[in-house]
Structure formats: structure tokens, C-alpha cells
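# pasted the sequence and its predicted model underneath.
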Amino acid sequence: MSINVLLLAGGVGGAKAAQGLALTASEQDCHYNVRVIGNIADDEEFHGLWVSPDIDTLMYTLSGEINTQQGWGMKNDGNTVLSQLQALGEDTWMFLGDRDFATHIYRTQRRRQGIRPSQICRELCTAFGCPLPIILPSDDCIQTRLSTDQGELSFQQYFVRERCTPVVNAIEFHGAQQATPTPEALQAINDADIIIFAPSNPLVSIGAILATPGLRDAIAKSRAVRLAISPFIGGRTVKGPADRMLLAQGLDTSPLSIASLYDGLIDALVIDESDAGWLSAIEQRGLRALAAQTLMITDSDKRRLMDECLAFVEQMEVSP
């Protein structure tokens, strides 16, 4: 019998978790049917083209096209186009490689033709040979806006141009209140037997997905076993600004903060072995807890962690 697994994913951590699940699902005797809901709130227009950084990171990672050294962008890519744009006086702080430009050109052309973004995502995933379907939370435009000590910034301005240095005072998802969830996202949640929150930034990656009207409620009411993987190792992130952002919001970077942010949405929390001292406190909140090696460097690391998460969930289901 097939078990439906749904991953909520954003950023590099989400892409690594997706790859781990894809490696598991590739086995002939695998009984897991995996789908991924990605973050669209980092999307922004550059040089007249619509760029979807998190969705593309997922797509490139799953298809084996990711630049593994950067964690984003395409492997074996050049910067001829960007260099020429810079020579023409364009602002080029957002790096887009030559091969990467083709993805953005295709997406933008199809959007101008009135094609649903979800359909465009499916077309791109098929073209790249993605082993897992990537689902958009909404076909509407939702964009992260950060109120910082240097003014309002888009997420890409904060993350890429300013290198995460401004202090984030508040986070908003413009367009979220008016957005409609995709039927694919609602169906994936409804069908799920297991829902996994990837070790992504809970505020701006997973938070952006949950900001889409209807998705948080659907997950809260889901019959699935729901598990989150903490993005923190010893109170710090491996990559990205999640630790700094939580501290700026008055939260600490312990596993308990992750439990609080996902209150009512998860049944279990997986934390790193270095944070094992928090297991009892997590369980006192009514959650099941597991300490594991959560650092994902190699493909073997990614698969091992996701296999451990799946085995933990299945053990939960048979335990009294």
C-alpha cells in the first residue's frame, strides 16, 4: 500500500530534504509517494523576467542540475549575459547564469500567455526530468517584504544584495490575504499520510507557504502524521539567516522556538544530536521528539536523515 508523503520546503535546506526523499522514492520496492510544496514568496522580477529562486533551487536540485558549491543556480553555468548587462549599466547584484536565464525567459513568456504558474512549473519540471512533483501553494503573486533598520526590502534585496546584514523588525507577505490556494496544494494536504516540514527558515520559507489562505487550516485539520525538522544545530543555522531573524523577533534559537512556531501544526519534532538535551522539554509540550544527525552534506546524509524521519513516523503510528 502506498503512503503519501508531503514535504513543505524552501531554500537550500528544503531542497536537500526533497533530494533525500527522492532518493528513497527511487527504490523499486519503495511504498512512498512523495510530493513537494515550495515557497513562491521569494519570487521577483529581474531584467524584465520573472524569477522563482526557491522553486528553481528545488527543480535544479531534484534534476541534478544544481550548482552544488553555491547551493543555488545551475552547474556549469556562465555569466556572459549578466556581464554584458552590467556593461550596459544594469544593476546586476542578483546573479543569474546564462543557462539559468533560459528558465526565466520560458517562465515569463508562458506567464504572459496567461498560462497558470502551476502549469508552467509542471512543464519546467517535466523538461528537467524532476523525479518529484513540485506544487505551488498559490498561482497568485505573494512576495515577502521585510521591515528592517535599513528600510523595507524584498527578500532577495535582503538576502543577496545586503547579505542578510540588516536587522529584520517585521515580516509581511504582500498579496497573501488576497491569494487563493491552488487545488493541487489543498489536494496534496488532503491526501497526505505524512507531512514533513523541511529544515527551512520557519519565518520566511515555511511561513510564506503557511501564509497562503487555507493551507495552515488544512494542515492543522489533516489526518496525517505531521513532523518538523529543526533547521538549527546547536542554536545556529548551517546556512541562511533564520537564527538572526528569530533573535530579532524576540525568539531564541532553541528547538522549543520551532515547536512554538509550528504549534498546532505538528505532532513530532526532529532535532540535531547536539540539541538532544531539549528532548524532554519538547516531549513535555506533547510532541514526540527524535534526535538525529541533521547536517546534510552528501546524498547519503540526505537520504539517511529522511529515512530516519519516515521510520520515526511509522514507529509513532504503531506505538500505543
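Cool, got the structure. Residues are numbered from 1 along each chain as shown.

# all contacts plus neighbour counts: C-alpha atoms, from now on.
Noted.

# who are the contact partners of A276?
Residues near A276 by Cα atoms under 8 Å, 6 or more residues apart in numbering: A291.

# ok, now which ones touch C141?
If a contact means Cα under 8 Å, 6+ apart, then C141 has 40-41, 175-176, 179 as its contacts.

# repeat that for G20.
299-307.

# wait, V5 touches A192, no?
Yes. Under the contact definition of Cα atoms under 8 Å, V5 touches A192, with a separation of 5.6 Å.

# closest to E317 among the contacts of C141?
Comparing the contacts of C141 against E317 with Cα to Cα picks out I40 as the nearest, at 32.3 Å.

# confirm the closest one sits in a helix?
No. Secondary structure assignment places I40 outside any helix; it is coil (DSSP: H, G, I helix; E, B strand; the rest coil).

# and for it, the neighbour number?
The tally of other residues near I40 (other Cα atoms under 10 Å) stands at 25.

# contacts only, for it.
Taking Cα under 8 Å, 6+ apart as the definition of contact, the neighbours of I40 are 52, 54-55, 136-137, 141-143, 208-209.

# can you check L290 too?
Applying Cα under 8 Å, 6+ apart, one finds that L290 lies in contact with 268-271, 279, 312.

# list only buried entries from the residues you listed.
268-271, 279, 312 (16 or more other Cα atoms under 10 Å).

# ok, and here's another one to check against it:
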Amino acid sequence: MSNDRILALSGGVGGAKLVLGLSHALPAERLLVVTNTGDDFDHFGLRICPDTDTVIYTLSDLADRERGWGRAGESWGFMEAMRQIGGEDWFNLGDRDLALHVLRTDRLNKGSSLSAVTAEISDALGIKIPILPMCDQPVATMVDTPEGRLAFQHYFVRERCAPTVTGFEFEGIEKAQPNPAVVAALKENPAVIIIAPSNPFVSVAPILAVPELSNMLRKSGAPIVAVSPIVGGEALKGPAAKMMKELGMPASALEIARHYRGFIDGLVIDEMDAELAPAIADLGMEVEVAPTIMNDLNDRIELANRTVGFAARLSGGIER
């Protein structure tokens, strides 16, 4: 028998937006968030965890809503000083943001796990929802291009997603172990598993590539629903549509359905893509057509409610 907890897989800004909506639509004890750590990397000796930090800042109401990343009210004295002495300046680290990275790196160097540090920071910022990195072992998403392999942040930030993508590798994934708290939650049979509207190749795929995790997700018995990150043939944020085209795939919600076929039970697509619903249903999954563009908090809460309600119907009816 399932309990009433909901597990959300999140990566990037789109994922954090839906997580915020879920945090308002559900009691804190109902929600767990699994974050992608394939984006994590070391910079100036500091451990940076972009996707996890985006969720932390979003749920603590510290996120810069205009930029979509980092802290609000940020200053950039550190970066200005770094440029003055000839240091790399392709990845911006704000003065306030530095505190999180310095504390995390110090705790990791003293033997704490990434999960423990994330929980410590979340508690300090008043976040009641568990934020669970997919694993404590380092995993690095690498982007294959005709000019060679690039670390993800080099591709994404330094090169501004300009190189053509030919494939992806997740270095260290064979040594990764699923976050113990995620394993425990899955053994308790969550009611629903939601894949946020995140890039399927570099935000969701690393999570699912953690050994045995995708198998455990399916064996949990919970319906798995995804929200398409592609709307009207475009990604609302990030390079997902560009990647799909370069990999020889049409950039469409239907292709997202094909990508997740055999793993998810249902897909939420935008009203703009409503004509694709029959073709998606023909793939053997349920379809929910809803407004998926999240311009403000109300949009995020509405999409969260629609997604949970959709999943509830697939699971035979869980109560929100």
C-alpha cells in the first residue's frame, strides 16, 4: 500500500519552478525533492551544485527571479577583484552566493556528505521540504561535441551552449549510489513520482542513470508522470530544444513522450501542443493538457495542482 508522499525529480530553473508550486500546493511533509548533481563541479577550489542550489534558493525565497539563478540582492565585488588579478571570470559567483559554496566545501572537506551539508543549509534557511541530492558521490555530466568533450558548465556557461551536441556521458556514475533517503522513501511506496519540466538529457538523465535508481522508481509502484519541458517546439529555458535538433530529434512534446516511453505513465503537455495528445496516447501513456508556462507563483501552483491531480487519477485516487 502506498503512502501519500510525492517524490519530485528536479533539475534547472524549470524544475525549481514546479517544485515551488508543489511546495505551496502540498504540506511540507508530503513532498521530497531529488536534485540532479551531474552539473556539480569544482571552481576556485569550491564545490558548486547549481541545480541543488537553485532549489535551495527558490524554496527559501532567496532566488533572483529576474536572472533565474543565484541569490537576489547580489553584489559582485569578488568577481571584479578576480578579474583585476587575471582570474577566470566565465562563471559568476556572487558575494552572497559564495557563503554557501565556502560552507559546503568546508563541510565536505571535513568528511560530511553532500546530503548532510544540503540538509544543514536547508534547515538554516528555514526549508521544511527535504532536498535530496541524487547521490553523495561526485558525478560529472560531459557533453560530446565534434570538437571534443566538454564539462557541462564549460558547455553551458563558458561556451553559452554554442557547440553542436553529439552525445552525453556521466563520469563517475558507475560508482554512484542512490541517496539513502531516496531509497528509504521508495521502499515506503510513495503515492506519486513527478519528473519536473527539466532538460531530459542533462537534468533528468543523470538522476535516472544512478545505478538501480530508475529500477527502484518503477518498482515503487507509484505512477510516474512528467511535465514536458518543450512547449510549441521550443524550450522555455535552456538548450533542450537545441540539443534535440542536434541529436536528430524533432523538438516537440511528442518526442519527449517517446524519450520517456516505457518509464513514465503519463505526460503533462501545454495547451499549445494539444493536437499532439492523440499521438502521445498512442504510445501507451496518459496525457494531461494544461497551461505549463509558469510566469508567476499562481501559474506554478496551478500546474502543481494539475500535475498531482493527473497523477492521482492514474493511481486510483490519492487525496491532496
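Done, it's in. In this text the structure is predicted, and so the values were computed from the model without any measurement.

# follow-up on the earlier one: between the contacts of C141 of structure 1, which has the most around it?
Top of these by neighbour number is A41, holding 32 neighbours under the definition other Cα under 10 Å.

# what lines up against that residue once you look at structure 2?
Residue mapping for A41 of structure 1 onto structure 2 gives G38, with TM-score structural alignment as the criterion.

# any idea how far A241 of structure 2 is from T105 of structure 2?
Between T105 of structure 2 and A241 of structure 2 the distance, using Cα to Cα, to the nearest Å, works out to 34 Å.

# likewise F44 of structure 2?
31 Å.

# just A162 of structure 2 next, same as before
13 Å.

# the two: which has the busier surroundings?
Applying other Cα under 10 Å to A162 of structure 2 and A241 shows that A241 carries more neighbours, namely 22 against 12.

# mind telling me what that one corresponds to in structure 1?
When the structures are aligned by TM-score structural alignment, the residue of structure 1 matched to A241 of structure 2 is D243.

# which residues does that match contact?
Contacts for D243 of structure 1 were tallied using Cα under 8 Å, 6+ apart; they are 232, 235-237, 252-253.

# does it sit in a helix, a strand or a coil?
Reducing the assignment to helix, strand or coil with three-state DSSP, the entry for D243 of structure 1 is helix.

# correct me if wrong, but L7 of structure 2 is in a strand.
Yes. For L7 of structure 2, which was evaluated using three-state DSSP, the result is membership in a strand.

# residue range for stretch 103-121 of structure 1 in structure 2?
Counting by TM-score structural alignment, stretch 103-121 of structure 1 pairs with residues 100-118 of structure 2.

# count of neighbours near A102 of structure 1?
A102 of structure 1 sits with 12 neighbouring residues when counted by other Cα under 10 Å.

# quick one: it from R122 of structure 1, how far?
As defined by Cα to Cα, A102 of structure 1 lies at a distance of 16 Å from R122 of structure 1.

# what about the helices in structure 1?
With DSSP state H as the criterion, structure 1 has helices at 11-25, 53-62, 80-87, 98-112, 117-128, 155-156, 183-191, 206-210, 215-220, 242-248, 255-261, 279-284, 299-318.

# the last one vs structure 2, average distance?
Here helix 299-318 of structure 1, set against structure 2 after superposition, deviates by a mean of 1.2 Å using mean Cα distance after the TM-score superposition for structure 1.

# what's that helix packed up against?
Helix 299-318 of structure 1 is packed against helix 11-25, strand 288-292, with contacts defined by 3 or more Cα pairs under 8 Å, 6 or more residues apart in numbering; DSSP states H and E.

# just these: most buried one?
Of all these, helix 11-25 carries the top mean neighbour count, a mean of 25, counting by mean count of other Cα atoms under 10 Å.
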